[in-house]
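> the sequence isn't on hand, but the structure is:
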């Protein structure tokens, strides 16, 4: 049975094996929706790199981190559609989260290329996007077809390990980068 409700970060993250001490990149963090629970999961020895192109989103993420006393979150402005746009080193993180940004990205492939570049072998990528048939989508013409995005990511050498309902309006896909 799918989780109830619009989109609950704690429920979504139950589908992703985030461990203490890991480094996680959140591509398109927005107001830090996932960053507080991620920061709590990785603990003080872990790190959350929270990327967004919008300064106001980063300020909100920074304020939430302070409010919840989660000090391992590093909000950073980045254009993830540019080559090496995150500024992270190659294979420098254990996990990459790409949640609700592909429908906004004119160059989805470039965002995914950057995610694959920074992900270590054996690391995992979590993609969250709007369901194809959801009529409440903010920009209906820009929905990201689940089968198409799976094909694109598989073509980049990742392996699909899990599909799940990420709330009542979204799907989740977990991929692993080959060792």
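All right, it came through fine. What you see is a predicted model; the values in this text were computed from it and never measured.
> hey, let's count contacts and neighbours off CA atoms from now on
Fine.
> pull the contacting residues for residue 104.
residue 142 (CA atoms under 8 Å, 6 or more residues apart in numbering).
> could you check how far it is from residue 129?
11 Å (CA to CA, to the nearest Å).
> cool, residue 63 as well?
Distance from residue 63 to residue 129, by CA to CA: 25 Å.
> also residue 45?
29 Å.
> the two: which is more packed in?
Neighbours were counted for residue 45 and for residue 129 using other CA atoms under 10 Å; residue 129 has more, 22 against 11.
> for the helix or strand hosting that one, enumerate the helices and strands it packs against.
Under the criterion of DSSP states H and E, residue 129 resides in strand 119-130. Using 3 or more CA pairs under 8 Å, 6 or more residues apart in numbering; DSSP states H and E, the elements in contact with strand 119-130 are strand 93-99, strand 170-177.
> can you tell me which of those is most buried?
strand 93-99 (a mean of 24; mean count of other CA atoms under 10 Å).
> and it, how far out from the chain middle?
5 Å (CA atoms, centre = their mean, to the nearest Å).
> mind giving me the packing neighbours of it?
Partner elements for strand 93-99 (3+ CA pairs under 8 Å, 6+ apart): strand 23-27, strand 119-130.
> same list (these) but as CSV, adding distance to residue 171.
Formatted as CSV, the helices and strands packed on strand 93-99 follow (distance: least, CA to CA, whole Å):
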stretch, distance to residue 171
strand 23-27, 17
strand 119-130, 6
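> buried deepest among those strands, which one?
Comparing those by mean count of other CA under 10 Å gives strand 23-27 as most buried, with a mean of 26.
> okay, pairing it with this:
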């Protein structure tokens, strides 16, 4: 209890936008684009009704392989994804520089939100490449379109996924990127099966998750994952670890291929502070 209290205090002091994000996930409700900054959505009757409607489904699928599944971030918290401090806090360009992204590739930003990473991916694959930007909330995709239009990026394809359809075409991707997304998937095994089918023979799935092992990361425990837990879940779904990157301030970066790919597996290198 003391540890949880201390961690919450850390969040309040060092990462106030994270609090707003979590409130946005816990209190879904309508919000205009003007409200999608760092403020939580209104706690109104309609929002509470929506939360009550979702509760039975959440209870049915609340755990996977001993891990509690976190709620999906609501679009009303999208401003947190483009907060001014994100570059300093997460160093996203360092992440992208560590990935095998080349011009002409077809890549996927799965759980793209308002397109924070989609825009950079589009620049890296270039006009001859393509970025599938997939999300389950149409409002997020609309925010993405509002950002891509003025930039003239025509190689981003927004795709609306559903509980029944992942939006991932088979044998298509050189790379599928999930940034702080995997821990929120309500059906991890089903999504991983779809991802596996969508990869080219040596295509990679890259999971980026806040470090559970690091108490200094100002994110609540429900929204963190440990390296061993990630690897356990991915290996159980016919993936193998082929690379890892440990130089981001807050996040693990673990790269996987299908278990039948030609790339050699590596042993997990435990994170050390």
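Looks like it came in fine. What you see is a predicted model, and the numbers here were worked out from it, not measured in a lab.
> TM-score for this pair?
After superposition, the two chains reach a TM-score (TM-score structural alignment, normalised by the length of the first structure) of 0.86; 172 aligned residues with a CA RMSD of 2.0 Å.
> re the thing from before, where does the strand holding residue 129 of the first structure end up in the second structure?
Aligning strand 119-130 of the first structure against the second structure (TM-score structural alignment) gives residues 199-210.
> report the mean deviation for that stretch after fitting onto the first structure.
Averaged over the aligned pairs, stretch 199-210 of the second structure sits 0.8 Å from the first structure after superposition, using mean CA distance after the TM-score superposition for the first structure.
> who wins for proximity to residue 147 of the first structure among the helices and strands packed on strand 93-99 of the first structure?
strand 119-130 (11.8 Å; CA to CA).
> which part of the second structure matches whichever helix or strand comes after that closest one?
Moving toward the C-terminus from strand 119-130 of the first structure, the next helix or strand (DSSP H and E) is helix 146-155. Following TM-score structural alignment, the aligned partner range for helix 146-155 of the first structure in the second structure is 227-236.
> what's the counterpart of residue 49 of the first structure in the second structure?
Looks like residue 49 of the first structure aligns to residue 132 there (TM-score structural alignment).
> its match and residue 165 of the second structure, how far apart?
14 Å.
> likewise residue 98 of the second structure?
30 Å.
> does the match of residue 49 of the first structure belong to a helix, a strand or coil?
Of the three states, residue 132 of the second structure takes strand under DSSP: H, G, I helix; E, B strand; the rest coil.
> confirm that residue 104 of the second structure sits in a strand.
No - secondary structure of residue 104 of the second structure (three-state DSSP): coil, not part of a strand.
> surely it touches residue 128?
Yes - contact criterion CA atoms under 8 Å: residue 104 of the second structure and residue 128 qualify, at 4.7 Å.
> what lines up with residue 75 of the first structure in the second structure?
Using TM-score structural alignment, residue 75 of the first structure pairs with residue 158 in the second structure.
> just checking, that match is part of a strand?
Yes - checked against three-state DSSP, residue 158 of the second structure lies within a strand.
> give me the neighbour count for it.
When neighbours are counted by other CA under 10 Å, residue 158 of the second structure comes out with 22.
> need the contact list for it.
132-134, 141, 144-145.
> what's the distance between it and residue 214 of the second structure?
34 Å.
> now do residue 14 of the second structure
15 Å.
> Provide a list of residues in contact with the residue positioned nearest the centre of the first structure.
Nearest to the geometric centre of the first structure sits residue 97, at 1.9 Å (CA atoms, centre = their mean). Shown in contact with residue 97 of the first structure (CA under 8 Å, 6+ apart): 24-27, 125-127.
> show me what it lines up with in the second structure.
Match for residue 97 of the first structure (TM-score structural alignment): residue 177.
> before we move on, what SS does residue 62 of the first structure have?
helix.
> next, count neighbours for it.
Neighbours of residue 62 of the first structure (other CA under 10 Å): 21.
> distance of the aligned partner of it in the second structure relative to residue 208 of the second structure?
Aligned counterpart of residue 62 of the first structure in the second structure: residue 145 (TM-score structural alignment). Separation of residue 145 of the second structure from residue 208 of the second structure (CA to CA): 24 Å.
> go on, residue 225 of the second structure?
From residue 225 of the second structure to residue 208 of the second structure the distance is 9 Å (CA to CA).
> same check, this time on residue 233 of the second structure
Distance from residue 233 of the second structure to residue 208 of the second structure, by CA to CA: 14 Å.
> hang on, residue 42 of the first structure packs against residue 19?
Yes - using CA under 8 Å, residue 42 of the first structure is in contact with residue 19, at 5.5 Å.
> between those two, which one's more packed in?
More neighbours surround residue 42 than the other of residue 42 of the first structure and residue 19, with 19 against 16 (other CA under 10 Å).
> now that one, nearest residue through space, not along the chain?
residue 20 (3.9 Å; CA to CA, 6 or more residues apart in numbering).
> the one you found matches what in the second structure?
Match for residue 20 of the first structure (TM-score structural alignment): residue 103.
> alright, that wraps it up for me.
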